[in-house]
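[1] Here is the input, now give the coordinates:
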Amino acid sequence: MPDTKVKTVNIQRKQTTLVGQLYYHADGRQHPTIIFCPGLGEDVSFVAGYAQQLAASGYTVYTFDFSGGSITGWSTGSTLEMSIFTEADDLRRVVRVLRQRPEVDASQLYLAGESQGGAVAAMVANDLNQQIAGLLLLYPAFIIPDDARKHYQDIDAIPEKIPHAFMAVGRAYYEPLLNYDIYAHLFDFTRPVLIIHGEADRVVPISYSRRAARYYAQATLRPIPGAGHGFYGRNEQVAIQLMLAFLSQSQSNL
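    Have a look, this model is predicted:
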């Protein structure tokens, strides 16, 4: 079992401070690295269980709070200014900085995320393609643009402040989604993709992940029977084992 350590690593993006936790190893060597993104309204504590177990299996793992992504996170920024596009900018900055760190094997850098964090990870992987070795997506929220269009048919109908996910978001969240096709921003990513999705998910139906899997050159969709939007207990352990098997196979093919 590797000797795993954790330290706070903050990253600056313009006027924003992104606060994160780096899980690393005492051996001083570079390890395959996973950047794990929490979902909307979540902070790093929501993905800490995944980070701890992946790190215990030999990976460097970085988790961070998106700017404005929750009311409990430590990163600066307003929830009223947050969107999947600002979160994508946050993640691109994190990738640039993490690639230079001594604990990180930049040739084996993976993006992971749950719900909205999974959708954002997918968007950024599509843009960075050759810098990212693979994607691990837990119930990714590819429903977000459809959900926006269901609530608002035109920009003028969007309020300045909208209750959403136990907090308030602003026009900036919904306005750019009305004409956005998220699936058009997936298929340039050619590396391996693992999608894990609960078959009983009522927040993001598994049909969204089934569709996404058809866009990727190398996608594996692993449904979890009976699981909803979020994995707990046995389902969380199933997801971790699926991720570890995927990572092992992906590295053997590098």
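[2] Could you use CA atoms for every contact and neighbour count after this?
    OK.
[3] Neighbours of Tyr16, how many?
    No Tyr there; residue 16 is Thr. A count of neighbours around Thr16, defined by other CA atoms under 10 Å, yields 15.
[4] residues contacting it?
    Going by CA atoms under 8 Å, 6 or more residues apart in numbering, Thr16 touches Ser67, Ser75, Thr76, Gly77.
[5] Select, from those, the two members most distant in space.
    The widest separation within the contacts of Thr16, taken as CA to CA, falls between Ser75 and Gly77 and amounts to 6.7 Å.
[6] more crowded one of these two?
    Neighbour totals were compared for Ser75 and Gly77, and Ser75 leads with 23 against 18 (other CA under 10 Å).
[7] another one to check against the first:
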Amino acid sequence: MLSFSPLKPVSLFSSQYNFPHPAYTITTMKKVIRRALILLVALALVLGGAFFALKTLFPDLELTPQTITNITGQIDKISQQNKASKHIISHDTTIRRTTADGQTINLYGKVYAPSNYQRLKLPVMILAHGYNSNADFADSLAPKVAEQGYVVYAFDFYGGSTNSRSGDRDMLDMSIQTEKADLEAVLAHWHQQTYVDTGHIYLTGISHGGLISTMVAAAHPKDVRALILLAPAYNVPDLVKDGYQKLGFTSEDQIPPSVTYENRTIGRRYVLDALHYDPTADQKAYTGPVLIIHGTADELVPYSYSEAAVKNFAHAQLVPLEGTGHTADAQAISSALPQLAAFLLQN
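    Sure, this is the predicted structure:
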């Protein structure tokens, strides 16, 4: 955080990168289709009581009550998505939360969704922006995701940037814990909507937003279907500890109301919360599916942090973007689209 610059908006689903993407080879597409067929055949056989036949056809498939639930859930999800309009609408939606000291915060956000989304039960993808960014990063990304049958919500963290429409533009009251509370309020809001497939709510975080998404998923594992993380900033605690030492602090009592380090100013609260946070614990706590996409040449959030994280998560996949830094462009990200599409199909 202390040395972050905003991750520039990436257009994973720009007009030139619609699903199915040219990066999909025929072999890849066959694999994805085969997985979908397995889901359909498995459900038919299970409902027909043909357990033995299913195990004979797919001996590597571990058939448990949870497997059956996942299969039926995926088919319901796809069925609803197939009914979604291709006409995408967007509108502002503000989510209110109350802080521990009684302050009311109005989190500004924007919904992107098929025009008939409130008559269906569609999956939801919540987008969490990076440090000193805001929801506008999703303007090109979100409509393309919505075209695939998702309700997409991007919002401004309170104090998340100098342009935050949720408040605290000096960013001095913000910390990883306040942003966690923001995202928890957003997650709770979407779980309360009757037109949402609450079994398929995804947290998608970029950089600092990836760290916050991990914190929330660990605290509410049953409410988060899966994590999709782009260059998650798991190095934040190390950066803060490094700055703490270089600034000569020997006691937390010495930390002033605001701290300037490497041309960035943060509040005392941010420093304290980061000093006492260990991402490893939350990585181990969340046992759901995780997809991490990260540039191997990232100097702001080193790729090694994602390499370590994928070993801590119970079910994680790391997709390297060879030679790409923290500022990712659409061409580099496009190489990860086959894995992203397969991940969403499976989860």
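[8] Now intersect the contacts of Thr16 of structure 1 with the helices, please.
    With helices taken from DSSP state H, there is no overlap with those.
[9] Between those residues, which sits nearest Phe246 of structure 1?
    Distance to Phe246 of structure 1, by CA to CA, is smallest for Ser67 among the contacts of Thr16 of structure 1, at 29.6 Å.
[10] Is the spatially most central residue of structure 1 part of a helix or strand, or is it coil?
    Closest to where the C-alpha atoms of structure 1 average out (CA atoms, centre = their mean) is Gly113, at 2.4 Å. Under the three-state scheme (DSSP: H, G, I helix; E, B strand; the rest coil), Gly113 of structure 1 adopts strand.
[11] Distance of the residue of structure 1 positioned farthest from its centre relative to Pro163 of structure 1?
    Ranked by distance from the centre of structure 1 (CA atoms, centre = their mean), the top residue is Asp156, with 30.2 Å. The spacing between Asp156 of structure 1 and Pro163 of structure 1, counted by CA to CA, to the nearest Å, is 17 Å.
[12] got a list of what Ala172 of structure 1 touches?
    Ala172 of structure 1 is in contact with Leu80, Glu81, Met82, Ser83, counting by CA under 8 Å, 6+ apart.
[13] Quick check: the gap between the counterpart of the first one in structure 2 and Asn163 of structure 2.
    I take that to be Leu80 of structure 1. Under the alignment (TM-score structural alignment), Leu80 of structure 1 pairs with Leu172 of structure 2. In this structure, Leu172 of structure 2 and Asn163 of structure 2 are 13 Å apart, going by CA to CA.
[14] what's the top helix by length along structure 2 aligned against in structure 1?
    Secondary structure of structure 2 per DSSP H: the longest helix is helix 26-47. Counting by TM-score structural alignment, helix 26-47 of structure 2 lines up with no residues of structure 1.
[15] what's in contact with that helix?
    Contacts to helix 26-47 of structure 2, defined as CA under 8 Å, 6+ apart, come from residues Phe51, Ala53, Leu54, Ile68, Ile71, Thr72, Ile75, Pro338, Ala342, Leu345, Gln346.
[16] let's see 7 Å
    Here helix 26-47 of structure 2 makes contact (CA atoms under 7 Å, 6 or more residues apart in numbering) with Phe51, Leu54, Ile71, Thr72, Ala342.
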